[in-house]
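A.B. asks: below are the sequence and a predicted model for it; my questions follow.
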Amino acid sequence: MEIVLALAIGILTGSGVWLLLRPRTFQVIIGLALLSYAVNLFILSMGRLRVDAPPIIRKGVPVDPAAFVDPVPQALVLTAIVISFATTALMLVVLLASRGLTNTDHVDGEESQQ
């Protein structure tokens, strides 16, 4: 499970960085979204990967903290998902406004002569 998660984080990070270096603004926005997904997976993995762990403490059963998953990274990831969604929506609006004003979607605002 850890290998699959590490590969997913690595692929998302590599793809996000590659897209960030592209000349078009939409590709940059998608790259930032992929990087945010990679960071969310990384934060989630810091809360200990457990399968079949109980989500709540049962009454009358002795509490063993090692048997539970840490809920703080899950709450942080949930907050980060909401923030990244709002940021992506804002960037798309800025992209559309920039495209309307400059008639190009290049990051530097100029078409390359090839």
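C.D. replies: Right, received. Where do you want to start? These figures come from a predicted structure and were not determined experimentally.
A.B. asks: going forward, measure contacts and count neighbours with C-alpha atoms only.
C.D. replies: Will do.
A.B. asks: hmm, Leu95 is touching Ile30, no?
C.D. replies: No. Between Leu95 and Ile30 there is no contact under Cα atoms under 8 Å: 11.9 Å.
A.B. asks: and Leu44, what helix or strand is that in?
C.D. replies: Using DSSP states H and E, Leu44 maps to helix 25-45.
A.B. asks: quick check: what element follows that helix along the chain?
C.D. replies: As assigned by DSSP H and E, the chain's next helix or strand after helix 25-45 is helix 71-102.
A.B. asks: and that next one, what's buried?
C.D. replies: Pro73, Gln74, Val77, Ala80, Ser84, Met91, Leu92, Leu95, Ser98 (16 or more other Cα atoms under 10 Å).
A.B. asks: ok, the third one to Thr87 distance?
C.D. replies: In this structure, Val77 and Thr87 are 15 Å apart, going by Cα to Cα, to the nearest Å.
A.B. asks: want to compare, so here's the second one:
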Amino acid sequence: MLKLLAQIAVLVIAIEHVYILVLEMFLWNKPAGLKAFGQSQQMADATKVLAANQGLYNGFLAAGLLWGLATDNREFMLFFLVCVLVAGIYGGLTSARKILFIQALPAAVALALVLAAG
């Protein structure tokens, strides 16, 4: 049961990062992206290429988590959850405090579940 909960948590984190990829790569300067990141149209237009690059990295995080799930590779899941956690802490401390709750906290919970599931 614990392993299933851990897998669900990892899947949720992966889906979240696919969503972030879409926001950053395709919707950054559209209404959904502007609202999600609280930016002006001018700022979003000026940073669109940077955001797309950032979105690609979020896609790599999602891909690693999904690969870990598909292959039942605990080490892959742990590695990519730690990457998400570190990115979430860094983002929360340097960009927006809400990132701690949106990205870092869920990653920490999933990491704890994967560790506990053995």
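C.D. replies: Perfect, thanks for sending it. Small disclaimer: the values here were computed from a predicted structure and weren't measured.
A.B. asks: need the TM-score between these chains.
C.D. replies: Superposed pair, TM-score by TM-score structural alignment, normalised by the length of structure 1: 0.38. Supporting alignment: 66 aligned residues with a Cα RMSD of 4.0 Å.
A.B. asks: turn the buried residues of helix 71-102 of structure 1 into a markdown table, columns for distance to Ile3 of structure 1.
C.D. replies: Formatted as a markdown table, the buried residues of helix 71-102 of structure 1 follow (distance: Cα to Cα, whole Å):
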| residue | distance to Ile3 of structure 1 |
| --- | --- |
| Pro73 | 20 |
| Gln74 | 20 |
| Val77 | 20 |
| Ala80 | 24 |
| Ser84 | 26 |
| Met91 | 33 |
| Leu92 | 34 |
| Leu95 | 36 |
| Ser98 | 41 |
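A.B. asks: centroid-wise, who is the farthest residue in structure 2?
C.D. replies: The centre of structure 2 is farthest from one residue, Gln42, which by Cα atoms, centre = their mean lies 25.3 Å away.
A.B. asks: which residues does it contact?
C.D. replies: Residues counted as contacts of Gln42 of structure 2 (Cα atoms under 8 Å, 6 or more residues apart in numbering): none.
A.B. asks: for Leu5 of structure 2, give its distance to Pro106 of structure 2.
C.D. replies: 13 Å.
A.B. asks: same drill for those two, tell me which one is more crowded.
C.D. replies: Taking other Cα atoms under 10 Å, Leu5 of structure 2 and Pro106 do not tie; Pro106 has more neighbours (21 against 14).
A.B. asks: my guess is that one meets Ile13, correct?
C.D. replies: Yes. Proximity of Pro106 of structure 2 to Ile13 meets the contact threshold set by Cα under 8 Å, at 7.1 Å.
A.B. asks: ok, the residue farthest from the centre of structure 2 to Leu61 of structure 2 distance?
C.D. replies: Going from Gln42 of structure 2 to Leu61 of structure 2 by Cα to Cα gives 29 Å.
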